[in-house]
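1. All I have is the shape, not the residue letters:
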């Protein structure tokens, strides 16, 4: 049975991604910063008959917590097939370039960028033991420099979030570099935008469902050896091929 670790999986898109991968036969390590919230999420899934799941307490902003999560999973398995770096934060307002505080930048980057680096580096050894290891970094179309500078983009005058958007741009660069370093291996590493989804992340102002958003993430966790790597996907932005410019 293949296994997956999903960070920030106790709610919203991460939780639904866990549900969908359980339905596809994966063993899910449900990452949650708060253990109690993670246990409640696991109970919901098990009540649905999805039993191959357990909570892993992991705060991606804390190196000791990440290391402890690695030890915990390492006691259960020598192989991790998929890592979904889903945990993310928006930060606080103001998000404009002239007024956003340095502390706001630091807090958002600590989760959205450094947290991904911490987690990926901690679990890369278990991933290397997988036959077809996959890493999915949950990004956003607002992190695209090309789209942000395109006056014809539908969100050009709306998605100017200096803190959050720039953190996703940084995550995208990490994705490109990681995919390049693993180019001669069986790894597939991609950045995926789940879309403008109605969750508490955006005060339920999104237009998409968590089911649809999670399916986009799961899709790139399941790609075979012919699948892409080092790419940036937003099926909401580009329904034809899914790929969008960096």
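-> Looks like it came in fine. All values reported here derive from a predicted model rather than from experimental measurement. Numbers count the residues shown, from 1 in each chain.
2. switch to C-alpha atoms for all contacts and neighbour counts from now on
-> Fine.
3. State the distance from the most centrally placed residue in the chain to residue 193.
-> For the chain, the residue nearest the mean C-alpha position is residue 86 (2.5 Å; Cα atoms, centre = their mean). As for residue 86, its distance to residue 193 is 11 Å (criterion: Cα to Cα, to the nearest Å).
4. Alongside the first one, take a look at this:
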């Protein structure tokens, strides 16, 4: 049985990914910051859960200890937890606001990968899926025909561009782990006030696909439900 941890797993893309992957026969662990909501979501889905705040070194370390003690292994890590930060006029941004987004969305992935690396390395086919965004693609943002082009997401876009880069570097220097970035697309979730044009199931297609690859699958790639995304 493949064991999968999904950070930010109690709602939205994380919840739907957990539902689909558990339905495919995997053992799923929801990584949750709000333990009450996490326990409720896990009960609804019939899966496990662990407390984790990816912006806290102490919390991430404790989660790794918990998963190690309870399950003893981890095959797939889905780094889904994230925050949007301000989406506003440029004059309204400041350093602390952007730093908070980077700390959660980018450094949070670094914390989590390194904390769970010993467990992943026990797996015969370890996989990491980093949930990125088209808002972090230089090429996509430069395309005036794309919805991402007009979104003033300074901190969020910077954080996801950084996620894409660290994905390629991890894939290069951890060749025994399949490590890929995915763009869920503009999906209707609480994250965007349900304004997205895709269903949450469509938004998790790329996540579920990359979480389901084996040791011969791709690594160092960026894709959405339609295929490769331009960096």
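-> Perfect, thanks for sending it. All figures in this text were calculated on a predicted structure; none of them were measured in a lab.
5. Once they're superposed, tell me the TM-score.
-> Once superposed, chain against chain, the TM-score is 0.95 (TM-score structural alignment, normalised by the length of structure 2); 231 aligned residues with a Cα RMSD of 1.4 Å.
6. re the thing from before, what is the aligned counterpart of the residue nearest to the centre of structure 1 in structure 2?
-> Using TM-score structural alignment as the criterion, residue 86 of structure 1 maps onto residue 80 of structure 2.
7. Tell me how far that match lies from residue 96 of structure 2.
-> When Cα to Cα is applied, the distance between residue 80 of structure 2 and residue 96 of structure 2 equals 22 Å.
8. mind listing what's buried in stretch 26-38 of structure 2?
-> When burial is assessed from 16 or more other Cα atoms under 10 Å, stretch 26-38 of structure 2 yields the following buried residues: 26-33, 38.
9. intersection of neighbour lists for residue 86 and residue 193 of structure 1?
-> residue 138 (Cα atoms under 8 Å, 6 or more residues apart in numbering).
10. Can you tell me the element residue 37 of structure 2 falls in?
-> Take DSSP states H and E as the rule and residue 37 of structure 2 turns out to sit in helix 35-45.
11. what's that helix in contact with?
-> For helix 35-45 of structure 2, the external contacting residues (Cα under 8 Å, 6+ apart) are 9-11, 15, 18-19, 22, 30-32, 48-51.
12. okay, these in CSV with distance to residue 68 of structure 2 and secondary structure next?
-> What follows is the contacts of helix 35-45 of structure 2, written out as CSV (distance: Cα to Cα, whole Å; DSSP: H, G, I helix; E, B strand; the rest coil):
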residue, distance to residue 68 of structure 2, secondary structure
9, 18, coil
10, 21, coil
11, 24, coil
15, 22, helix
18, 20, helix
19, 23, helix
22, 20, helix
30, 14, strand
31, 14, strand
32, 16, strand
48, 13, strand
49, 13, strand
50, 11, strand
51, 13, strand
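13. Now tabulate those in JSON lines and tack on distance to residue 102 of structure 2.
-> JSON lines is the format used below for these (distance: Cα to Cα, whole Å):
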{"residue": "9", "distance to residue 102 of structure 2": "20"}
{"residue": "10", "distance to residue 102 of structure 2": "22"}
{"residue": "11", "distance to residue 102 of structure 2": "21"}
{"residue": "15", "distance to residue 102 of structure 2": "23"}
{"residue": "18", "distance to residue 102 of structure 2": "25"}
{"residue": "19", "distance to residue 102 of structure 2": "28"}
{"residue": "22", "distance to residue 102 of structure 2": "30"}
{"residue": "30", "distance to residue 102 of structure 2": "22"}
{"residue": "31", "distance to residue 102 of structure 2": "19"}
{"residue": "32", "distance to residue 102 of structure 2": "19"}
{"residue": "48", "distance to residue 102 of structure 2": "28"}
{"residue": "49", "distance to residue 102 of structure 2": "25"}
{"residue": "50", "distance to residue 102 of structure 2": "23"}
{"residue": "51", "distance to residue 102 of structure 2": "21"}
